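> how would this look folded up:
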Amino acid sequence: MTADPSKPAIAVLGSINMDLVTTTEQRPAPGETVLGTGFAMVPGGKGANQAIAAQRAGGAVEFLGAVGDDVFAGALRGVLNDSGVGTGRLRTVTGPSGIAAIVVDAGGENSIIVVGGANAAMTALTDADLAVIAAADILLCQLEIPVDTVAAAVMHASANRTVVVLNPSPAQHLMADLWAHVDVAVVNSGEARHLGSDLEPVAHLVITHGADGATYRGPNGRELSQSSPRVEAIDTTGAGDTFTGALAAAWHRGPEAALAWASTAGALATTTLGASSSIPTQERIEAALPPR
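As a prediction, the model looks like this:
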């Protein structure tokens, strides 16, 4: 566990991709060709986005994942290093890194196709990986790597009293007994509807509602609602990941403070094109935090 309770040690197990981002006035309908207005390559992936967000929002993060041996690998590793995220457990495997093809329209909404690449090679955890998880204050996971690996990490974290924060996205039904070992689940409103009663065993449930903020359900029926700062949204890509990473970094402050911190961070992430490039720093979040 970290010696500084204000800077929690967070192990993030998840995906890392190169996002190929195309902007256009309107996303194409099936069979339609439209003209784009711009293109950018931005490191992303739900795991990497959340790791960077947690680090910038005040955590001390170690990333567990995989890149390929292709042209994107150096940039992907570099963006984590440049953000201060630990990469000692980022492995390199033969083959391509993960990519995401993203189309963003003039309203900031997006469509995304993810090709897992090296992320699919995360089929087992090493002893060194397990040691990082056991020593962390928080384990943060998503579902863009093999689910069995996520399940093994969750069970190991739970056995070592590491708080488990799970963003079950892309949404899918998991083993029933796994949910009982999840301390905090973070889902958007669509994922919450899809998963339904699966989420009932989770002690702390956070549901994001886009520009409308987030809600929280905790033990003993406790409920909270948090609005988001009003911003001019340019690109919503990575906003949910920013919310989740910031929530993990602030969880030690309690659900109410963490919800406000995360909602502010998520809103700020929509004001810049791209995923990792849009993630705000702790100073920006503090400056934009709504008065309490």
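> please count neighbours and contacts with C-alpha atoms only from this point.
Noted.
> quick one: the strands in the chain?
For the chain, the strands defined by DSSP state E occupy 9-13, 17-24, 36-44, 60-67, 86-92, 98-104, 110-115, 138-141, 163-166, 184-188, 204-208, 214-217, 223-226.
> most tightly packed of the ones you listed?
For the strands of the chain, the largest average neighbour count (mean count of other C-alpha atoms under 10 Å) is found in strand 9-13, namely a mean of 31.
> list of residues touching that one?
1-2, 47, 50-51, 54, 59-65, 132-133, 136-142, 150, 248-249 (C-alpha atoms under 8 Å, 6 or more residues apart in numbering).
> re the thing from before, format the strands of the chain as JSON lines; extra columns: distance to Leu289.
Putting the strands of the chain into JSON lines (distance: least, C-alpha to C-alpha, whole Å) gives the following:
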{"stretch": "strand 9-13", "distance to Leu289": "23"}
{"stretch": "strand 17-24", "distance to Leu289": "29"}
{"stretch": "strand 36-44", "distance to Leu289": "25"}
{"stretch": "strand 60-67", "distance to Leu289": "21"}
{"stretch": "strand 86-92", "distance to Leu289": "27"}
{"stretch": "strand 98-104", "distance to Leu289": "27"}
{"stretch": "strand 110-115", "distance to Leu289": "26"}
{"stretch": "strand 138-141", "distance to Leu289": "23"}
{"stretch": "strand 163-166", "distance to Leu289": "23"}
{"stretch": "strand 184-188", "distance to Leu289": "20"}
{"stretch": "strand 204-208", "distance to Leu289": "17"}
{"stretch": "strand 214-217", "distance to Leu289": "15"}
{"stretch": "strand 223-226", "distance to Leu289": "12"}
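> next, the second sequence, to be compared with the first:
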Amino acid sequence: MSRVIVCGSLNMDVVLQSPRRPRPGETVLGAEVSFLPGGKGLNQAIAAARLGLPTSLFGAVGDDPFGKRLRSFLADNDVDTLGLHVVPGQASGLALIQVAESDNAITVASGANRHFSETMVSTEPHASEVWVAQFETPIEATSIVMRKAHEAGARTVLNMAPIQPYPAALLKSIDVAVLNEIELSQATDTAIAASSPISAVADACHRLRAKGVRAVVATLGPRGSVVVTAEHATEIPGARAEVVDTTGAGDCFVGAFAARLAAGTTPIEAARYANVAAACSVERLGAAPSMPTAEEVAARLARA
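Take a look at the predicted model:
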């Protein structure tokens, strides 16, 4: 059976909502605080599972109350958690997310995520699967896991976020790399913004493809996304949304994209679906809790 395997980070998100961000040295009163499950690995796994794909998550949490809550949240959302490891004496990952004026700024304390290792991945990859990774866990472990998945014939999706130094061989094991405009600019040393001409975005994606990855998807926020393969650069318009919180929108895109690949669609079809799923997610507070169900995405597609 086709399924999604996510190897990545788990964090407890401390979300602060305020009218605006404070200037250096300033205190702003009146914020509201929420404690919500997050982390790129967890978010992407939740997104895929809520869209109906059998999903497993490999990662590490601490032996603290946050770790227990993260494990329970995954189990409640039908994500296979047999691959989660509890690291004794370590705090679970934590992200401080300040939400102001429908945008966010994030600071992460990695905690137990730093201890993720390829030895924690106890299952062998199969050709019917889609394997997903990001850059919030150790790069060396990610590289080994994705190489093994690629060699087994599984499709591999790498969310190159946040940008970190990585071995050149890693991209040769990747079928699809997904980046936002900031990460694409950093990865290719080019000046790319969400408003850049599609030709400039496509050129930067081709630079990344030249390093070995088969296809590149650039996400451009409300503008949509661009899928670049050897044959085509396809612009996919974004879906309208009443934005409450953009936290986790990129992770929703990746999880939905992987789910549709596992369901047998093309990368372009998967990106169209993922655009709509991400639009649904920004209309609620938080990262993982905002991931939509297949029914919610279908309803949005029916209105398009």
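> hmm, back to that, so which of the strands of the first structure comes closest to Ala260 of the first structure?
strand 223-226 (6.2 Å; C-alpha to C-alpha).
> that closest one corresponds to what range in the second structure?
The alignment of strand 223-226 of the first structure onto the second structure (TM-score structural alignment) spans residues 233-236.
> same check, this time on stretch 267-282 of the first structure
Under TM-score structural alignment, the counterpart of stretch 267-282 of the first structure in the second structure spans residues 279-294.
> and that stretch, end to end?
Taking C-alpha to C-alpha, to the nearest Å, the first and last residues of stretch 279-294 of the second structure lie 13 Å apart.
> list the buried residues in that stretch.
By neighbour count on 16 or more other C-alpha atoms under 10 Å, the buried set for stretch 279-294 of the second structure is 279-294.
> starting at the chain centroid, how far to stretch 150-160 of the first structure?
18 Å (C-alpha atoms, centre = their mean, to the nearest Å).
> contacting residues around Ala45 of the second structure?
Ala45 of the second structure is in contact with 4-6, 55-57, 79, 255, counting by C-alpha under 8 Å, 6+ apart.
> and for Val165 of the first structure?
Val165 of the first structure makes contact with 138-141, 182-186, 248, according to C-alpha under 8 Å, 6+ apart.
> now swap in Ala121 of the first structure and tell me
When contacts are counted by C-alpha under 8 Å, 6+ apart, Ala121 of the first structure touches 66, 93.
> so what's the residue nearest the centre of the second structure closest to, chain neighbours aside?
Central residue of the second structure (C-alpha atoms, centre = their mean): Asp251, 2.9 Å from the mean position. Spatially, and ignoring its direct neighbours in sequence, Asp251 of the second structure is nearest to Gln44 (5.2 Å; C-alpha to C-alpha, 6 or more residues apart in numbering).
> go ahead and confirm the one you found touches Cys252.
Yes: if you go by C-alpha atoms under 8 Å, Gln44 of the second structure and Cys252 touch, sitting 5.9 Å apart.
> which one of these two is surrounded by more residues?
More neighbours surround Gln44 than the other of Gln44 of the second structure and Cys252, with 38 against 32 (other C-alpha atoms under 10 Å).
> and the more buried one? What does it align with in the first structure?
Superposed on the first structure with TM-score structural alignment, Gln44 of the second structure falls opposite Gln50.
> now do that match against Gly86 of the first structure, distance only.
Per C-alpha to C-alpha, Gln50 of the first structure is found 13 Å from Gly86 of the first structure.
> repeat for Gln55 of the first structure
The gap separating Gln55 of the first structure from Gly86 of the first structure is 10 Å, by C-alpha to C-alpha.
> who touches both of the two?
Jointly contacting Gln55 of the first structure and Gly86 under the rule C-alpha under 8 Å, 6+ apart are Val61.
> what's the match for Pro222 of the second structure in the first structure?
Pro222 of the second structure maps onto Ala211 in the first structure, by TM-score structural alignment.
> what about its match, how many neighbours?
Ala211 of the first structure: 17 surrounding residues under other C-alpha under 10 Å.
> surely it touches Glu232?
No: assessed by C-alpha under 8 Å, Ala211 of the first structure is found out of contact with Glu232, at 10.3 Å.
> what's the aligned partner of Leu139 of the first structure in the second structure in contact with, if anything?
Aligning on TM-score structural alignment places Leu139 of the first structure opposite Trp131 in the second structure. Trp131 of the second structure makes contact with 4-7, 146, 149, 154-157 under the criterion C-alpha under 8 Å, 6+ apart.
> between the residues you listed, which is nearest Ser110 of the second structure?
Within the contacts of Trp131 of the second structure, the smallest distance to Ser110 of the second structure is 14.8 Å, found for Cys7 (C-alpha to C-alpha).
> what residue of the first structure takes the place of that closest one?
Using TM-score structural alignment, Cys7 of the second structure pairs with Leu13 in the first structure.
> go on, Ile106 of the second structure?
Looks like Ile106 of the second structure aligns to Ile112 there (TM-score structural alignment).
> and the nearest residue to its match once chain neighbours are set aside, how close does it get to Gly65 of the first structure?
Distance criterion C-alpha to C-alpha, 6+ apart; nearest residue to Ile112 of the first structure, sequence neighbours excluded, is Ile102 at 4.5 Å. Relative to Gly65 of the first structure, Ile102 of the first structure is positioned 21 Å away (C-alpha to C-alpha).
> which parts of the stretch 51-200 of the second structure are helices?
Counting by DSSP state H, counting those that start in this stretch, one finds helices in the stretch 51-200 of the second structure at the ranges 65-76, 139-151, 181-188, 198-209.
> by contact count, what packs against the shortest one?
Counting contacts by 3 or more C-alpha pairs under 8 Å, 6 or more residues apart in numbering; DSSP states H and E, the secondary-structure elements packed against helix 181-188 of the second structure are helix 198-209, strand 215-219.
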